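**Student:** Sequence unavailable; structure follows:
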């Protein structure tokens, strides 16, 4: 195997990526996005690292749909020019994508990371974990198409980490939950096992939870800066200010992301159902298919609350996220109509 082929394997190359790149062979080379900023993207490929600006096709695609903006983790076709310029000419189809609501709340969303195999939701145990935030991040993860895993950090700072893990398990049905401490290394082997076969992990969660610390621990060297947390509330600083793809040669790929102060969702009913599989399973046994789970006779959800099987707060959060998903769907439909109307207007002006 050549050094170029090994670099691509270290970046997470698969036969599916090779097939997607087939139409671009010859005039282009394959590279993966490591970092994005307003001027372009930092890429890595078989020939090493390179800086690229966006080609015309990419710029036109982004103008029509901001979801087409190159994102960390994207596989791309790049072109070298005689004047030493490098341009990113195409983004290959995404296998999975973590998508959050954009800041302006008017576009389809913002791709946090693409082609992810495992979304690792990192939450601290000290201070106490935010169960509502974990649920929202699980919706984000289920909606991505990747496998969600919850990592609870700082277990050495609390008296009963196993009890706290059990509490988190109640809001993360069917999801693997790991207790991990970078020092002295508790749980790192289990977390590292998720990187098998060159898989790509994305770490998401609040500032101060230890995402960069975990990346450094898995790498065995301090690749990323880490920061302290405030003693009064346990909140961390944004030591990670941008999304970055980190390659661990021979093991896999990690995408480190900045701390999320708020988790804006571009979710659908399926993503919410994945995060609330326990509630959805109960709702399937209600007498009426359109049960609102308020006061209807034969409501299995209300019965579970009364019996202590389902927490009332979790039910309330499920309702809230379902409403949010419905609003998102309506807004996306409105955005599509606006885009179509604008394109029609341009066509008639010609």
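**Tutor:** The structure has been received and is ready for your questions. Computed from a predicted model, the values in this text were never measured in an experiment.
**Student:** rest of the way, CA atoms for contacts and neighbours
**Tutor:** Fine.
**Student:** quick one: the strands in the stretch 1-150 of the chain?
**Tutor:** Listed in chain order, the strands of the stretch 1-150 of the chain (DSSP state E, counting those that start in this stretch) span residues 29-37, 40-45, 48-54, 75-80, 86-91, 97-100, 110-114, 118-124, 147-153.
**Student:** got those strands as JSON lines, with mean neighbour count columns?
**Tutor:** Formatted as JSON lines, the strands of the stretch 1-150 of the chain follow (neighbours: other C-alpha atoms under 10 Å):
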{"stretch": "strand 29-37", "mean neighbour count": "22"}
{"stretch": "strand 40-45", "mean neighbour count": "22"}
{"stretch": "strand 48-54", "mean neighbour count": "17"}
{"stretch": "strand 75-80", "mean neighbour count": "23"}
{"stretch": "strand 86-91", "mean neighbour count": "22"}
{"stretch": "strand 97-100", "mean neighbour count": "23"}
{"stretch": "strand 110-114", "mean neighbour count": "23"}
{"stretch": "strand 118-124", "mean neighbour count": "26"}
{"stretch": "strand 147-153", "mean neighbour count": "24"}
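**Student:** Below is an additional structure, to be compared with the one above:
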């Protein structure tokens, strides 16, 4: 928030302050204000149209004017936009430069990214305690969250289903070890435990709520808002999966301050150029790698590898190293689809490993004979 707008409630932008408007956005928007365009924030996008909250209220606008054929440049929930004040239909003329963007790879095999939310301060990863913890999935969400530029936060939902405090404490510790530098907060939407702490954190900006179907995101959003604004259906008893009750990304104002973007459940969470995010999630491995004998150590079989030594000594869980390798390989494949240099490096690596394999087999044959 900015003192300038709070001090002058008659400002034409005063109505946008609860949605995150500040002096920096005002400066970015200034050229469009001279054209008579309205400033607003996108609170929902659906089939080429979007709902925009402005000083004139919530307007419906068409997004076709803004590079419709580039999935990385389309209007998305959380964008600050310049919209035409009149017309049938109204058009979004442009969006302001994004401070952060949460991007995943598309479910297709094409080399495209999909922006889920823009201008986010906190990426809240919702994990249901009604199911066995999938730490690999948590790591995947966190890699994208760190890469977006937002501060990740893991919320363990349905904490009331955990039988005792000791078990809950162990679950929290397991996730904390998986998420270095990330707050982990158990909450119960039905009982209210942990909601006041979470609401206080989220009051400081814009948050996006992420997780699988059935993770309790919509129930959590309703609990934070204080009313049933999101449709909720029971998860299946067999596997705890939900039914995609949220089908669009919706930006909602929180009563205690801040705004929340609720998203549909994500079955596939593909990385998108997230090498920095992966390194942040596995920061202890990156730290150990600094002590490896070779600066380009792959932590597979090289002599003097500090990472493998940590696995052998039990300091580093083998699962963490396997997950680290998996996410790095996946991210490299995604980047290689659009980066010729990376593709060439992968081919050289394949040739090197192939040559090493052939040499090893030749040596074995020599020993056999």
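**Tutor:** Yep, that arrived. Computed from a predicted model, the values in this text were never measured in an experiment.
**Student:** sorry, back to before: any idea which of the strands of the stretch 1-150 of the first structure gets closest to residue 228 of the first structure?
**Tutor:** strand 118-124 (13.3 Å; C-alpha to C-alpha).
**Student:** Which part of the second structure matches the closest one?
**Tutor:** Taken onto the second structure by TM-score structural alignment, strand 118-124 of the first structure occupies residues 122-128 there.
**Student:** residues contacting the corresponding residue of the second structure for residue 195 of the first structure?
**Tutor:** Alignment note (TM-score structural alignment): residue 195 of the first structure maps to residue 202 of the second structure. Applying C-alpha atoms under 8 Å, 6 or more residues apart in numbering, one finds that residue 202 of the second structure lies in contact with 122, 257, 258, 259, 260.
**Student:** The first structure: which residue goes with the third one?
**Tutor:** Okay, so that is residue 258 of the second structure. Residue 258 of the second structure maps onto residue 252 in the first structure, by TM-score structural alignment.
**Student:** What is the neighbour count of that match?
**Tutor:** By other C-alpha atoms under 10 Å, 22 other residues sit near residue 252 of the first structure.
**Student:** looking at the strands of the stretch 1-150 of the first structure, which is closest to residue 162 of the first structure?
**Tutor:** Set against residue 162 of the first structure and scored by C-alpha to C-alpha, those come closest in strand 147-153, at 10.3 Å.
**Student:** Leaving aside the residues adjacent along the chain, what's closest to residue 202 of the first structure?
**Tutor:** residue 255 (4.5 Å; C-alpha to C-alpha, 6 or more residues apart in numbering).
**Student:** Double-check that the one you found belongs to a helix.
**Tutor:** No. Secondary structure assignment (DSSP: H, G, I helix; E, B strand; the rest coil) places residue 255 of the first structure in strand, not in a helix.
**Student:** wait, it sits on residue 112?
**Tutor:** No. Shown here, residue 255 of the first structure and residue 112 do not form a contact pair, counting by C-alpha atoms under 8 Å, at 9.7 Å.
**Student:** where do the contact lists of the two overlap?
**Tutor:** 72, 243.
**Student:** I'd like to know how far the closest residue to residue 257 of the second structure other than its chain neighbours sits from residue 139 of the second structure.
**Tutor:** Closest residue in space to residue 257 of the second structure, ignoring its immediate chain neighbours: residue 203 at 4.4 Å, by C-alpha to C-alpha, 6+ apart. Residue 203 of the second structure sits 25 Å away from residue 139 of the second structure, taking C-alpha to C-alpha, to the nearest Å as the criterion.
**Student:** So those two - more neighbours on which side?
**Tutor:** residue 139 (22 against 17).
**Student:** In the first structure, what sits opposite the more buried one in the alignment?
**Tutor:** So, by TM-score structural alignment, residue 139 of the second structure is matched to residue 135.
**Student:** what's near enough to touch the residue most central in space within the second structure?
**Tutor:** Nearest to the geometric centre of the second structure sits residue 145, at 3.6 Å (C-alpha atoms, centre = their mean). Counting by C-alpha under 8 Å, 6+ apart, residue 145 of the second structure makes contact with 102, 123, 151, 152, 277.
**Student:** correct me, but the last one touches residue 141?
**Tutor:** This points to residue 277 of the second structure. No. Counting by C-alpha under 8 Å, residue 277 of the second structure does not reach residue 141; the two are 9.7 Å apart.
**Student:** Among these two, which residue is more densely surrounded?
**Tutor:** Counted by other C-alpha under 10 Å, residue 277 of the second structure and residue 141 do not tie: residue 141 has more neighbours, with 26 against 23.
**Student:** Let me see the contact set for the more buried one.
**Tutor:** Residue 141 of the second structure touches 125, 211, 269, counting by C-alpha under 8 Å, 6+ apart.
**Student:** Assign the equivalent of the last one over in the first structure to helix, strand or coil.
**Tutor:** When the structures are aligned by TM-score structural alignment, the residue of the first structure matched to residue 269 of the second structure is residue 263. Each residue gets one of three states, and residue 263 of the first structure gets coil by three-state DSSP.
**Student:** Brilliant, that's me finished.
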